[in-house]
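Peer 1: Have a look at this fold, sequence not included:
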C-alpha cells in the first residue's frame, strides 16, 4: 500500500469516480484508496477490460494487485460478443445495488466517456435498430462511407459536424438513432439524461502532464509486450473466434494481429499502438476537461483531504 501522511477524520461514504486518461494511474489510486477506506468496492468503467480474453493489453489489475479488494465488471463477456452502452448500464446498476446490499459503496474507475456519463449523469442509452444498422452497413459497403455522411448532414447536421466523415462506425450509429427513433442523435442524450446527476458521484481526475503521460504510455506498452501481450493476441487468433465489432476497437490488438499475420513488422506494430494510445489519451483528456465537476488531483493525500472537507 502506498503510504500517506493524511488521516481522514471522518469517513466519507458517498459514491466516488476515479477518472483520467489511459495510463494516468487510476487503478493504482483506486486500490490505495480501498486499502484505507475498505467500505468501497471498485467498479470498472472501461469498455475493453469487460472482455475476458483481453487482459495484458487492457492493463487489468492482477490478482496480486487486487489483494482481495473487490473489483467488479472486468472479464465479464467474451470477445465474440457485442457489448453496448445499454448492457453496461444494466450491469452497473445491478452491481451498484449488490454493493449497497453489503452496506458498501461503489468506487467507479475508468475513462470510457459514455460509461462515465451513464454513471455520473444517469444517461439513458440511445435505442438500437439492428435491422436498420445492417442495411446502413450494406449501403456503406457498396456505395462508400461518403454517401452516408452526406445523408447525415441532411438529417442531423449538428451530429455530422461532430463526426469525421471517415468515421464510418459513428456515422452509421448517428443515422441509426436518427432514422430509427425519429429524433436527432445530437439531442437524444440531452433529452434522456439527468443533468443534476444520477447519485451525487464525486469525481476525482488524475492530473498528469502530457509529457509524463506520453512517457508512461510508451513504458506501459513495452512492459505489456514483455508480459506476453503478443501471446494473448495469438491465443485469440488461434481460437478461431470471430471478434465482435465492439471488441475489435481495442487498441493494440489489431496492430499486433497484423504483425502476427506478416502485414506489419514488429516496430511498425508497436509504433502504431503507441501512437493510437496517445491519441486516445488526448481525446479522453479533452472530454474530461469539459466537465467542471471533476476535482483534479495528483496524490492520494489530495483525495483524502478533499473527502475530509466534503463531510
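Peer 2: Thanks, I have the structure now. Here the structure is a predicted model, which means the values were calculated and not measured.

Peer 1: make it CA atoms for all contacts and neighbour counts henceforth
Peer 2: Noted.

Peer 1: Can you show me the helices along the stretch 201-311 of the chain?
Peer 2: Using DSSP state H, counting those that start in this stretch, the helices of the stretch 201-311 of the chain run over residues 210-226, 229-238, 253-260, 266-288, 300-308.

Peer 1: The residue positioned nearest the centre of the chain and residue 100, how far apart?
Peer 2: Residue closest to the mean C-alpha point of the chain, counted by C-alpha atoms, centre = their mean, is residue 112 at 2.4 Å. Distance check for residue 112 against residue 100: by C-alpha to C-alpha, to the nearest Å, it reads 23 Å.

Peer 1: also this one, for the comparison:
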C-alpha cells in the first residue's frame, strides 16, 4: 500500500444505511467508493444484494462491483490484492478511497495484515468429498476437534469455509484461526479511519422486512431465474447468498413463495447478528447511531478531525 492518504471505511450490519453514508462522505471528501460486500462482487446479483443504482451513486465512481461470474468461488486473497491496488490508484489520482461493506473478512483483508495460506487441490477435493458423503454436520464437528476457534466462527452450513479450514489445518499443521490476527491497530497495515453504523434492534428488524419486500417487488425471483443460465445454481458461493438460496429453493418447489420470503427475512436477521458480533469485536471502529438526523455531518466531522483537517 503506497497511498499517502488513509482509507475511510464505513462498516456495520446489513440494513443500517452504509451505502448512502459512503456516497455522502465521498462527495464531501473528493473520494470514490470501493466495495467490500462479498456478494456485490458478483455480476448480475443486483436486486438481492441491494447493489447501489446509478441514481443512488450520485455521480460518485464505485469500484469492485460486478467483478466475478456467479459460477465461481469467492477468493478473499484475490479481493485483497484488487482492493489494495484500487486504494493506491485512487490515492495517486488525489481521490480518497471510501471502503464500504458488511463482509467483515473482506474489510479486514483490505485493511489488515491477513495472509492467506496456499491450497492443494487434492486435499481440498478429499475434504469436499467427505462433505458430500457425510453432510456438513460431521465435518463441522471434525473442525471443532482440531480448531475450536474456527468452528465457533464458521456456521456448520457453510460447507465451503469448513472444507477450507480443514484443508489449511492439514497443510500447515496449525489452526485455520491462527492465520487471522486479532482485530486491532496492531493488525492494521493500511492506514484507515473506520466508522461503524448501528441501529436499534427493532429498527433493524423493520428495515430487514421492508428490504425483503422491496427485493421481491423489484424482481428478485426473476433475477434468480435469469442467473440460472449463468451457473448460479452450481456456484459454490453465490448460490448460498441470502435471498438467492431461498429463491433457488422456491424454484425447486421446496418452499412456497411466502415461505421463501419468511426464510429470507430470518436468514438476513441471522446475518445481521453475525455482522454485529464481528464488527463489535474490532476496537478500531468508531460507532455512530445511523438513525440520527445529522449523521453525515457528525461522521464527516469525526473523519476530518481524525485526518487532521
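Peer 2: Arrived safely. Everything numeric in this text was worked out from a predicted model, so none of it was measured.

Peer 1: quick revisit: of the helices of the stretch 201-311 of the first structure, flag the one that's most buried.
Peer 2: helix 253-260 (a mean of 20; mean count of other C-alpha atoms under 10 Å).

Peer 1: against the second structure, where does it fall?
Peer 2: Counting by TM-score structural alignment, helix 253-260 of the first structure pairs with residues 244-251 of the second structure.

Peer 1: mean deviation of that stretch from the first structure?
Peer 2: Taken against the first structure, stretch 244-251 of the second structure registers an average deviation of 1.6 Å after superposition, with mean C-alpha distance after the TM-score superposition for the first structure.

Peer 1: how about the residue mapped onto the residue nearest to the centre of the first structure from the second structure, what does it touch?
Peer 2: Residue pairing (TM-score structural alignment): residue 112 of the first structure is matched to residue 103 of the second structure. Applying C-alpha atoms under 8 Å, 6 or more residues apart in numbering, one finds that residue 103 of the second structure lies in contact with 36-38, 275.

Peer 1: Out of the residues you listed, flag the one nearest to residue 13 of the second structure.
Peer 2: residue 275 (5.2 Å; C-alpha to C-alpha).

Peer 1: Report the spatially closest residue to the closest one, excluding sequence-adjacent ones.
Peer 2: Ranked by C-alpha to C-alpha, 6 or more residues apart in numbering and with sequence neighbours excluded, the top spatial neighbour of residue 275 of the second structure is residue 13, at 5.2 Å.

Peer 1: Which position in the first structure pairs with that neighbour?
Peer 2: When the first structure is aligned by TM-score structural alignment, residue 13 of the second structure is paired with residue 21.

Peer 1: about what we covered before: separation between the residue nearest to residue 275 of the second structure and residue 271 of the second structure?
Peer 2: 8 Å.

Peer 1: likewise residue 11 of the second structure?
Peer 2: For residue 11 of the second structure, the distance to residue 271 of the second structure equals 14 Å [C-alpha to C-alpha].

Peer 1: Residue in the first structure paired with residue 94 of the second structure?
Peer 2: In the first structure, residue 94 of the second structure lands on residue 103 (TM-score structural alignment).

Peer 1: what's around that match, how many residues?
Peer 2: 10 (other C-alpha atoms under 10 Å).

Peer 1: Kindly report the same for residue 27 of the first structure.
Peer 2: By the criterion of other C-alpha under 10 Å, residue 27 of the first structure has 22 neighbours.

Peer 1: sec struct for it, please.
Peer 2: helix (DSSP: H, G, I helix; E, B strand; the rest coil).

Peer 1: In space, what's closest to residue 176 of the first structure - neighbours in sequence excluded?
Peer 2: residue 133 (5.8 Å).

Peer 1: Quickly find the element holding that neighbour.
Peer 2: helix 130-143 (DSSP states H and E).

Peer 1: Report the buried residues of that helix.
Peer 2: 132-133, 136-137, 140 (16 or more other C-alpha atoms under 10 Å).

Peer 1: Comparing it with the second structure, how large is the average distance?
Peer 2: With mean C-alpha distance after the TM-score superposition for the first structure, helix 130-143 of the first structure averages 1.7 Å from its match.

Peer 1: Can you show me the strands along the second structure?
Peer 2: 7-12, 31-35, 62-63, 96-100, 192-198, 285-289 (DSSP state E).
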